[in-house]
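Student: I'd like to go over a predicted model; first the sequence, then the structure.
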Amino acid sequence: MKHRWAIQVANNYSWFESLVDQHNAVDIGFMVDAVDAQPNQYAIVSHHLDDLADVDQVIDRATALIALLDGALYLQQGHYAGMRTADLINLDDCRRTVFADGSVLADPFSPKWSGASVPRSYGHLVLPAERMLFMARTDELTRNMLKFLGVNGPTWIALYALKDYMKSGGWDEGALANASEVSKSEVERFRRTANNPAAIGPFARHGEQGHQPPDVAMTLPEARAIILKATGRFLDERARKLDVVGSYEEQRTPRR
């Protein structure tokens, strides 16, 4: 199926080629431009953009959609640093527009594409990022979690927001500890570190409130390991409850 718009990608990580090779374009995918011996060039494409003609609307929707992709890739890759983009390209006439100043608050999904049957050629939702993006179409909690993480990156504030979102989805600190395979005291140490400027200064969620900091402050890499692991497993559990994969398979399997 032909795409109407493409957004240049400036990323050149060693794993990016592998990601592109594996990633199916159900909601967002990549075009590859291979030129002789030069490194491959990549562009983001999505059928969620195809029904738009106004450049500003395309940039808004793509900004929101890429934020979801960033959040999903933070969870899938762990070491991910965020998608860097360049120009928006109209594939019909090759006109270019600087891809900037889009609204992340825009609706990332096209009602037309979301309501269409997924062609069988897209295969299975194999990668976690693909499954999470597909789930975000209809599940507001998943959408909010991915967007918060995608926009902010795995900062102290974003990690604590993920903890709050998981709580709203029914997970207490015990469930979070079990999912991340740490003790509840470690989750408590995360909470006390994230909330206290005496522990992490200007990176804390709050100003001074008189709370006692932990004896040993948690490092950001430690916090990321706990919360991102728990978040991935929370969304896996949620996908099973919502039967996201089953719904996708039902669309791609022809009726007998």
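Tutor: On my side now, so go ahead. Residues are numbered from 1 along each chain as shown.

Student: can we go C-alpha only for contacts and neighbour counts from here?
Tutor: Fine.

Student: And stretch 100-114, how far out from the chain middle?
Tutor: Centroid displacement of stretch 100-114 relative to its chain, using Cα atoms, centre = their mean, to the nearest Å, is 14 Å.

Student: Give me the buried positions along it.
Tutor: Neighbour-count burial for stretch 100-114, counted by 16 or more other Cα atoms under 10 Å, picks out 102, 103, 104, 108, 109, 110, 113, 114.

Student: For the third one, give its distance to residue 21.
Tutor: Distance from residue 104 to residue 21, counting by Cα to Cα, to the nearest Å: 27 Å.

Student: Inside helices: which ones of the buried residues of stretch 100-114?
Tutor: In helices, judged by DSSP state H, the following of the buried residues of stretch 100-114 are found: 113, 114.

Student: Let me know the closest of the buried residues of stretch 100-114 to residue 52.
Tutor: Nearest to residue 52 among the buried residues of stretch 100-114 is residue 110, at 9.0 Å by Cα to Cα.

Student: Could I get the full set of helices for the stretch 101-250 of the chain?
Tutor: Assigned by DSSP state H, counting those that start in this stretch, the helices in the stretch 101-250 of the chain fall at 111-114, 128-136, 140-152, 156-168, 173-180, 184-194, 197-200, 220-242, 244-252.

Student: Tell me which of those helices is the most buried.
Tutor: With neighbours defined as mean count of other Cα atoms under 10 Å, those peak in mean count at helix 128-136, which reaches a mean of 23.

Student: Determine the angle, from 0 to 180 degrees, between it and helix 220-242.
Tutor: Taking axes from the mean of the first three to the mean of the last three Cα atoms, to 10 degrees, one finds helix 128-136 and helix 220-242 inclined to each other by 50 degrees.

Student: Can you tell me what sits against helix 128-136?
Tutor: Applying Cα atoms under 8 Å, 6 or more residues apart in numbering, the external contacts of helix 128-136 come out as 23-24, 26-27, 68-69, 72-73, 75-76, 125, 142-143, 235, 239, 244-245.

Student: and of the buried residues of stretch 100-114, the nearest to residue 39?
Tutor: Of all the buried residues of stretch 100-114, the one with the least separation from residue 39 (Cα to Cα) is residue 102, at 28.4 Å.

Student: and the gap between the closest one and residue 215?
Tutor: Plainly put, residue 102 is 43 Å away from residue 215 if you go by Cα to Cα.

Student: And for residue 112?
Tutor: Look at residue 112 and residue 215: by Cα to Cα, they are 54 Å apart.

Student: take a look at this one as well, against the first:
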Amino acid sequence: MNYKWSFIIRTGGRDFFIEDLMYNLRTDDISIYEGGDEETGSLTYYFTSIHLNHLTEPLDIYDKALQLTFLANAIELLIQENKNNAYFIELERLIDVENNSPIFINQTKRPTVLDIDFTINETNKTTKRHIVSRIIELAKTEEFIRNILFIISEGMTFISMYRALDEIKYFLKSNGDNLDNLGFPKKGLINDFTHTANNYQSLGLKARHGSTGHRPPEEPMNISDAQKLLTDIIKTIFIKYYGIDIPEKKDKKFNVSDLFDK
């Protein structure tokens, strides 16, 4: 596949997530490659996609590329047990590949909607079933997957996770299902999460609301437990509705072979 546009990826030292995608991801939806001098070690990572080829305006290219990286970064968040260890694709300079020339962009704010038209430049299903390519392949046709990934790509904060929980409840209701059926009863961790997320006295500016006069929970849920809860719910939905068992990285020595279908 010939790509028209690529972005230099910002990295901080050795980035295992980027390296994994570069060596193992085989899909035109998201592609990572490297360039530079191997002998001197001055290598640069690049991000590209077939979904950028039809675009001509730098700001549009940047906007759509960001959206694609959000999908991949959200999957990385779901995979990581410790969300603080997640590696993210961060875009720097835009490159005109054919002319090998950089293009200056007055970078815009984070996109607030996901509006990639996946019917343009449709690609064949990847032959190598990496978890990232498999989920993105599904996201092209499944609105719930697109929405949930886009929401959590902002970072798994109490506000974004509450928004994700709303999306989950709506999806389940649309399918005649609910959280109780999935093993997550309202009277339990769900209540602990919502009461904490809503309460200004517990979270301050990280809460969904300002002061409402409601008492804070006796034991507010900490962010790690909230992230685990939402991750477990999303993983359960992926198993039940899409037959995908999302793996878990417990440390940096994770075997990347576990990211492929068995």
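Tutor: Looks like it arrived, so ask away. All figures in this text were calculated on a predicted structure; none of them were measured in a lab.

Student: Look up how far residue 104 of the second structure lies from the aligned residue in the second structure for residue 139 of the first structure.
Tutor: Aligned counterpart of residue 139 of the first structure in the second structure: residue 142 (TM-score structural alignment). As defined by Cα to Cα, residue 142 of the second structure lies at a distance of 34 Å from residue 104 of the second structure.

Student: Adding distance to residue 198 of the first structure, write the buried residues of stretch 100-114 of the first structure out as CSV.
Tutor: Below are these laid out as CSV (distance: Cα to Cα, whole Å):
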residue, distance to residue 198 of the first structure
102, 36
103, 35
104, 32
108, 39
109, 42
110, 45
113, 49
114, 47
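
Student: Find me the equivalent region of the top helix by length along the second structure in the first structure.
Tutor: Of all segments of type helix in the second structure, defined using DSSP H, the longest is helix 58-79. The alignment of helix 58-79 of the second structure onto the first structure (TM-score structural alignment) covers residues 55-76.

Student: Quick one: the strands in the stretch 1-150 of the second structure, in order.
Tutor: Secondary structure of the stretch 1-150 of the second structure by DSSP state E, counting those that start in this stretch: the strands cover 5-10, 31-37, 42-48, 90-96, 101-103.

Student: coming back round to it: among the buried residues of stretch 100-114 of the first structure, which one sits closest to residue 210 of the first structure?
Tutor: residue 104 (35.1 Å).

Student: check contacts around the closest one.
Tutor: 60, 61, 63, 64, 67.

Student: Looking at the residues you listed, which is nearest residue 8 of the first structure?
Tutor: Out of these, the member with the shortest distance to residue 8 of the first structure (by Cα to Cα) is residue 63, at 12.8 Å.

Student: Run a quick neighbour tally on the closest one.
Tutor: Here the number of neighbours of residue 63 of the first structure (other Cα atoms under 10 Å) works out to 23.

Student: That one and residue 147 of the first structure, how far apart?
Tutor: For residue 63 of the first structure, the distance to residue 147 of the first structure equals 10 Å [Cα to Cα].

Student: before we move on, what about residue 83 of the first structure?
Tutor: Per Cα to Cα, residue 83 of the first structure is found 13 Å from residue 147 of the first structure.

Student: Which residues are in contact with each of those two?
Tutor: Shared contacts of residue 83 of the first structure and residue 147, defined by Cα under 8 Å, 6+ apart, are found at residue 70.

Student: list the contacts for residue 192 of the first structure?
Tutor: Neighbouring residues of residue 192 of the first structure by Cα under 8 Å, 6+ apart: 212, 213, 214.

Student: in the second structure, which of the residues you listed remain in contact?
Tutor: Contacts conserved in the second structure for these, counting by both residues aligned by TM-score structural alignment, their matches' Cα atoms under 8 Å: 213, 214.

Student: Quick check on the contacts of residue 192 of the first structure: which are buried?
Tutor: Taking 16+ other Cα under 10 Å as the criterion, what is buried in these is 213, 214.

Student: now the contacts of residue 192 of the first structure as TSV including distance to residue 187 of the first structure?
Tutor: As requested, those are exported to TSV (distance: Cα to Cα, whole Å):
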residue	distance to residue 187 of the first structure
212	16
213	14
214	11
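
Student: Which one of the contacts of residue 192 of the first structure is nearest to residue 188 of the first structure?
Tutor: Of those, the one sitting nearest to residue 188 of the first structure (Cα to Cα) turns out to be residue 214, at 8.9 Å.

Student: Residue in the second structure paired with that closest one?
Tutor: By TM-score structural alignment, residue 214 of the first structure lines up with residue 217 in the second structure.

Student: pretty sure that match is touching residue 197, no?
Tutor: No. Residue 217 of the second structure is beyond contact range of residue 197, at 10.1 Å (criterion: Cα atoms under 8 Å).

Student: How far does stretch 225-239 of the second structure sit from its chain's centre?
Tutor: Taking Cα atoms, centre = their mean, one finds stretch 225-239 of the second structure lying 14 Å from the centre of the chain it belongs to.

Student: re earlier: contacting residues for the match of residue 214 of the first structure?
Tutor: 192, 195, 196, 202.

Student: whereabouts in the second structure does stretch 85-92 of the first structure align?
Tutor: Using TM-score structural alignment, the residues of the second structure aligned to stretch 85-92 of the first structure are 91-98.

Student: Surely residue 206 of the first structure and residue 193 touch.
Tutor: No. Shown here, residue 206 of the first structure and residue 193 do not form a contact pair, counting by Cα under 8 Å, at 10.7 Å.

Student: count of residues packed around residue 56 of the first structure?
Tutor: Neighbour count of residue 56 of the first structure, defined by other Cα under 10 Å: 16.

Student: Residue 140 of the first structure versus that one, what's the distance?
Tutor: 24 Å.

Student: just residue 195 of the first structure next, same as before
Tutor: 26 Å.

Student: Leaving out the residues flanking it, which one is nearest to residue 71 of the second structure?
Tutor: residue 149 (5.6 Å; Cα to Cα, 6 or more residues apart in numbering).

Student: Make sure the one you found is actually in contact with residue 76.
Tutor: No. Residue 149 of the second structure is beyond contact range of residue 76, at 10.1 Å (criterion: Cα under 8 Å).

Student: For the residue mapped onto residue 33 of the first structure from the second structure, give me its contacts.
Tutor: The alignment partner of residue 33 of the first structure in the second structure, by TM-score structural alignment, is residue 35. Residue 35 of the second structure makes contact with 43, 44, 45, 46 under the criterion Cα under 8 Å, 6+ apart.
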